[in-house]
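>>> got a predicted structure plus its sequence, pasted below:
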Amino acid sequence: MSGLKTSPLNKVYQQCGAKTIDFGGWELPVQFSSIKEEHQAVRERAGLFDVSHMGEIEITGVEAEALLQYLVTNDVSKLEVGDAQYTAMCYETGGTVDDLIIYKQASDRFLLVVNASNTEKDFEWIDSHVSETVKVRNVSTSIAQLAIQGPQAEKILQKLTAETLSTIKPFTFREPVDVNGVKSLVSRTGYTGEDGFEIYCPWDEAEGLWQSLLEAGKEEGILPCGLGARDTLRFEARLALYGQELTESISPIEGGIAFAVKVDKEADFIGKAALKKQKEDGAPRKLVGLEMIDKGIPRTHYEIYADENKIGEVTTGTQSPTLKKNLGLGLIDREFAKIGNEVEIDIRGKRRKAKIIKAPFYKRG
């Protein structure tokens, strides 16, 4: 796969025979063993993901927070140093530029973690709104990211650090944390619906840290995991994927992350008027859970019908490894979005019945 960007763990992929694909211009593993096996490991024990393709953008300066308040939908003023926050950037129309996580490292320093395929677009978008007192740097090529996820994640990671991990609460972080000799930022965040940690470390130390984590988790049955399991895990937990549940034409409210849109925050932000209208009047479309009644799997972009009217399309769909059902997420016209309603999905030219159900499909106990 020449011409693709590669992770610092690319040699590891080759050594262990991982199946790799082109993912947004990166050569990344879709699976190491099997998607179902890796998915199950995360739900029951622990899984380790290489997420080094994600983008990191550093924003510094006395007006860094004010800039972020203007750029994002969530309320950055609520963050203390050591807090992380999930949010979105929007266009004036309310469509989504990207969804991202903000880490507040100091009163005048923030780290943004953005989707890999959007890194350059996001950097240019942020940079176009910068004042002289703020500096923006794309630091993606110096930072690697590993994610250890699952019920045993804390126990495994604790073997490699003196930091008391139980005191790192969800959506908070510590830095620097010594993880087996590697100075890292460690956050209690993830993209699987399970407890776990994301570890940001120097690019050239990622391979050693990866091997250390797998060795530490042998007894607990940790598995290396690829993009396939990452997608089925986040899907079951109804965690949005940019390009599917969120796009430049799908707002955060339509895409199911209204909780990250604070239209009542004092600061003005890009898209505020459009998003406020959607919150007050109801967004024209709604993201719903779908369970197939007839045979078939609802795949991305399959059209959804009520009677003979097209009412939307599937954003993500698969056979749920946890629930053993053919499930989907669909963005449909609001008036058809009632739980229990039956709809039809066009699967390769044939209409197949499905019903609207509650999502997320999975929540950890």
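Arrived safely, thanks for sending.

>>> from here on, just use CA atoms for contacts and neighbour counts.
Will do.

>>> how about the helices in the protein?
10-15, 35-44, 64-71, 119-127, 153-158, 206-216, 227-236, 272-281 (DSSP state H).

>>> give me the contacts around the third one.
Okay, so that is helix 64-71. Surrounding helix 64-71, the residues in contact under the criterion C-alpha atoms under 8 Å, 6 or more residues apart in numbering are 75-77, 89-90, 107-110, 126, 129-130, 134, 267-270.

>>> mind redoing it with 6 Å?
Helix 64-71 is contacted by residues 76, 89, 108, 134, 268, 269, 270 when judged by C-alpha atoms under 6 Å, 6 or more residues apart in numbering.

>>> please, a ChimeraX command that selects the buried ones among the residues you listed?
Buried residues among the contacts of helix 64-71 (16 or more other C-alpha atoms under 10 Å), as a ChimeraX selection:
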select :76,89,108,134,268,269,270
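
>>> out of the contacts of helix 64-71, what pair is the most spread apart?
Greatest spacing in those, by C-alpha to C-alpha: 108 and 270 (21.3 Å).

>>> so who does the residue most central in space within the chain touch?
Centroid-nearest residue in the chain, with C-alpha atoms, centre = their mean: residue 191, separated by 5.0 Å. By C-alpha under 6 Å, 6+ apart, the contact set of residue 191 is residue 234.

>>> okay, now the one to match up with it:
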Amino acid sequence: MNTNPIFPVPYERAGVLTPGLPILPHGVERYPVPGGGSRAVRVEQGDEITVQDREGLQPVELVFFAPDGRSDAGMIGATGGRDPAGLKAALLGDPSGARVVRALDAAGFDIARADGTVIFEGGSRPGEFRSFVAACDGLLIVCAAGGAMEPHEQWAPTEVALYIRRANPDMARSGLLPPDPLADPLMDFNIRPGEAKPYEVRKGQFIQVLDVQGRECSDFQAFSQRALDRGLEREIDPTTTRSLMGSLYPAPGIFSKYFSVDQEPLVEIVRDTVGRHDTFGLACTARYYEDLGYPGHINCSDNMNRELAAHGVRPRGGWPAINFFFNTMLDDANAISMDDPYSRPGDYVLLRALTDLVCVSTACPCDVDPANGWNPTDIQVRTYDKSNEFSRSIGWRKTPEADVEQTKKTGFHDCFARHTRDFTEYAGYWLPSQMTNHGAIAEYWAAREKAVVMDLSPLRKYEVTGPDAEELMQLCVTRNIKKLAVGGIVYTAMCYEHGGMIDDGTVYRLGETNFRWIGGNDQSGLWLRKQATERGMNAWVRASTDHHCNIAVQGPLSRDILKQVIWTPPQQATVEELPWFRLAIGRIGDFHGPSVVISRTGYSGELGYEIFCHPKDATAVFDAVWQAGEPMGMIPLGLNALDMLRIEAGLIFAGSEFDDQTDPMEAGIGFTVPLKSKEDDFIGRAALERRKANPQKQLVGLELAGGIVPTPGDCVHVGKPQIGVVTSAVKSPVLGKVIALARLDVAHSELGAQVEIGRLDGDQKRLLATIVPFPHFDPTKERVKGNYG
């Protein structure tokens, strides 16, 4: 892959590597451009412009406007004469286009008169880039052009990166600037390290506390204005908040609120891009520094006292606060410790005021411990009017170096929102936990007796194409892909060299050189791309998760429901003909309906199917399935019921039954490693051969007496020594008993053996259990094969 000195590199000093803080050369700015979207950036004469195609095969349109309104690609050294049709579509159809439209309107530029240029039009490799130099000042617009992808197609627009190396960087500017506001701010002020600033916020308004440089703690406290007017100090109270929220760590999300001692809700969290903050310790105090040998050290509590005095708030030796970005933790003895914050440059928390407030925020001055990564920096605070609409989200990243992404709604979100408001964050998306008028038990029984529809859109999809696609898949997964027919699907593991699992997932073969990988995490797709790039394979691996949303219809009646809904052309199998682990390309209703891919797969242990479509067709697909299924007793199913189904069926889950230290045999899916019939080498083969010859752990089923459901992670004992760990557990509705999956030492994994599950400290309370075969329910998989009435 090409390299260039403008690209970011991980920060490293004295042997300490921090990939979460990538370093750009001085004067270089980076702007991600979403797939199918656009970005407008002002450039100056002499600025170097570089566009990098992150995943390959992504055409990019460029438009440049001079200050006088002229558009000429030659002003950046490019060849123009092209109509920027992709950009025009993006301005209308992609959310990123709104900002570009505002920038054009503010400058008075006419996109209809734009002189466009296209790069990477003939194909590009992952990481390939093109560079230009601006001959004059102007506005540069970059578009990663592309539209909706049909579910049977394998090209989706993907993100590109724009880098600007400034010809005249501001030498007086130190560090990074705050990112653009989320909307037009009411207040927008910077807090330098060692400062605190008070501010007033009206009910319904939003507060954004932003870590500009990264790794900086900011203490936040809010007082009820109504109480202060009566001479009462009623601020956020940690004990009340913990008790009412039922959580030691007040977590961000749809129900996260913070209360006064009078149990009045003061603020709620709307967005959090970090996910790790202090659990209501004190803001730093004079005594803290004195006890460390630093008398007179500036501290946040004294700063807050000084600034709050004007509002009639009495001083305190130490202020309880929401210590945003402060990374404290409790060990197994409940002792408090700390480490560097998790926050990166531009990370923030967005709150909404639930009543009129007097607030105070700080930028912590601590430079004697890891609280601020040993380097105090600045905090930005912005407030926004209540008329704004901000989606609720928890930030997530594909890799430590990746840009933060907000929690998204799937294409089917609004369809399931008709049935519930109980959504939880799952792998960067909102998924329903359970349905308002049903609940997990009713949803479970519907899956066992009738049918359910569930949202599985967060599954990660990657399109693997090119002449070497089969070779790449054969190298990276444990199953024999050479034996997979076109239209076939295989469940497999993907491993590292040492045999630990990256992911489990399914490979869909859409053509001789066309595959679709569907897994649980992005790391598996990134691993595929890494191998293709490093080994010089003629294959491309491109993310398509946001272009393939999918629902699963599962249960005994799923075939009878979908045969009314799915039309397939003569050369494709009908729903009734479709065998287990096969796919068909069809449409909803008839020849003119929305395009779908349907597969005979699922994650419930029941007869079932998955339907893949583009998000633009999601509502039509759901409504068609619902119209056919509701009269037959089909109901929606959430994550709580799905966990019951999959544990009974012995289906494994990442982070529970496997991780990167667990091999497929230890995870209970040794059947996905055909070492004898797959003669070709693959990544991890040598390690798996050694592990299989010398097994250490084995996944087993447990039945428990006593009715108590153990917690994943509970220790499993034979007498005093621990011999394993519980990976998943549930009270099985159909079996009427508590069951579990556990990973045990092979010396104690014999069927019928008695073991004990430790609670409390592992010794003071034990749950008696027996090792039994698994799957606990339908061990011959007759139900998933559909061989019942």
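That came through, no problem. For clarity, every value in this text was computed on a predicted model and none was experimentally measured.

>>> of all the contacts of helix 64-71 of the first structure, which comes closest to residue 187 of the first structure?
Nearest to residue 187 of the first structure out of these is residue 76 (C-alpha to C-alpha; 17.4 Å).

>>> find the nearest non-adjacent residue to the aligned residue in the second structure for residue 250 of the first structure, please.
Alignment note (TM-score structural alignment): residue 250 of the first structure maps to residue 662 of the second structure. For residue 662 of the second structure, ignoring the flanking residues on the chain, the nearest one in space by C-alpha to C-alpha, 6 or more residues apart in numbering is residue 500 at 4.9 Å.

>>> report how many residues lie close to the residue mapped onto residue 107 of the first structure from the second structure.
Under the alignment (TM-score structural alignment), residue 107 of the first structure pairs with residue 512 of the second structure. Neighbourhood size, residue 512 of the second structure [other C-alpha atoms under 10 Å]: 16.

>>> hmm, back to that, restricted to strands, list the contacts of helix 64-71 of the first structure.
residue 89 (DSSP state E).

>>> would you format the contacts of helix 64-71 of the first structure as CSV with distance to residue 22 of the first structure included?
Listed next are the contacts of helix 64-71 of the first structure as CSV, based on distance: C-alpha to C-alpha, whole Å:
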residue, distance to residue 22 of the first structure
76, 34
89, 26
108, 37
134, 35
268, 39
269, 35
270, 33
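
>>> go through the contacts of helix 64-71 of the first structure and name the one nearest residue 341 of the first structure.
residue 89 (32.5 Å).

>>> what does that closest one align to in the second structure?
For residue 89 of the first structure, the residue aligned by TM-score structural alignment is residue 494.

>>> hang on, the earlier thing: which member of the contacts of helix 64-71 of the first structure is positioned nearest residue 337 of the first structure?
For those, the nearest to residue 337 of the first structure is residue 89 (25.9 Å; C-alpha to C-alpha).

>>> quick one, what contacts the closest one?
Residue 89 of the first structure neighbours (C-alpha under 6 Å, 6+ apart): 71, 72, 97, 98.

>>> just the buried ones among those, please.
71, 72, 97, 98.

>>> the first one matches what in the second structure?
Which is residue 71 of the first structure. Under TM-score structural alignment, residue 71 of the first structure pairs with residue 476 in the second structure.

>>> ditto for the last one
Mapped onto the second structure by TM-score structural alignment, residue 98 of the first structure lines up with residue 503.

>>> need the contact list for that match.
residue 494 are the contacts of residue 503 of the second structure under C-alpha under 6 Å, 6+ apart.

>>> that one and residue 642 of the second structure, how far apart?
19 Å (C-alpha to C-alpha, to the nearest Å).

>>> and the counterpart of residue 189 of the first structure in the second structure, how many neighbours does it have?
Matched by TM-score structural alignment, residue 189 of the first structure corresponds to residue 601 in the second structure. Residues near residue 601 of the second structure, counting by other C-alpha under 10 Å, number 27.

>>> ok, how many other residues are close to residue 706 of the second structure?
Counted with other C-alpha under 10 Å, residue 706 of the second structure comes out at 10.

>>> no, scratch that, I was asking about residue 212 of the first structure
16.

>>> and residue 170 of the first structure, how far from residue 305 of the first structure?
Distance of residue 170 of the first structure to residue 305 of the first structure, computed by C-alpha to C-alpha: 39 Å.

>>> so which of those two has more stuff around it?
residue 305 (21 against 16).

>>> tell me which residues touch that one, please.
For residue 305 of the first structure, the contact set (C-alpha under 6 Å, 6+ apart) comprises 311, 343, 344.

>>> please say which position in the first structure residue 673 of the second structure maps to.
Counting by TM-score structural alignment, the partner of residue 673 of the second structure is residue 261.

>>> wouldn't that match be in contact with residue 74 here?
Yes. Residue 261 of the first structure is within contact range of residue 74, at 5.1 Å (criterion: C-alpha atoms under 6 Å).

>>> among the helices of the first structure, which is nearest residue 291 of the first structure?
When the helices of the first structure are compared by C-alpha to C-alpha, helix 227-236 sits nearest residue 291 of the first structure, at 12.1 Å.

>>> about what we covered before: so which of the contacts of residue 89 of the first structure are in strands?
97, 98.

>>> could you measure from the nearest residue to residue 656 of the second structure once chain neighbours are set aside over to residue 654 of the second structure?
Excluding the flanking residues, the one nearest residue 656 of the second structure by C-alpha to C-alpha, 6+ apart is residue 727, at 4.9 Å. Counting by C-alpha to C-alpha, the separation of residue 727 of the second structure from residue 654 of the second structure is 10 Å.
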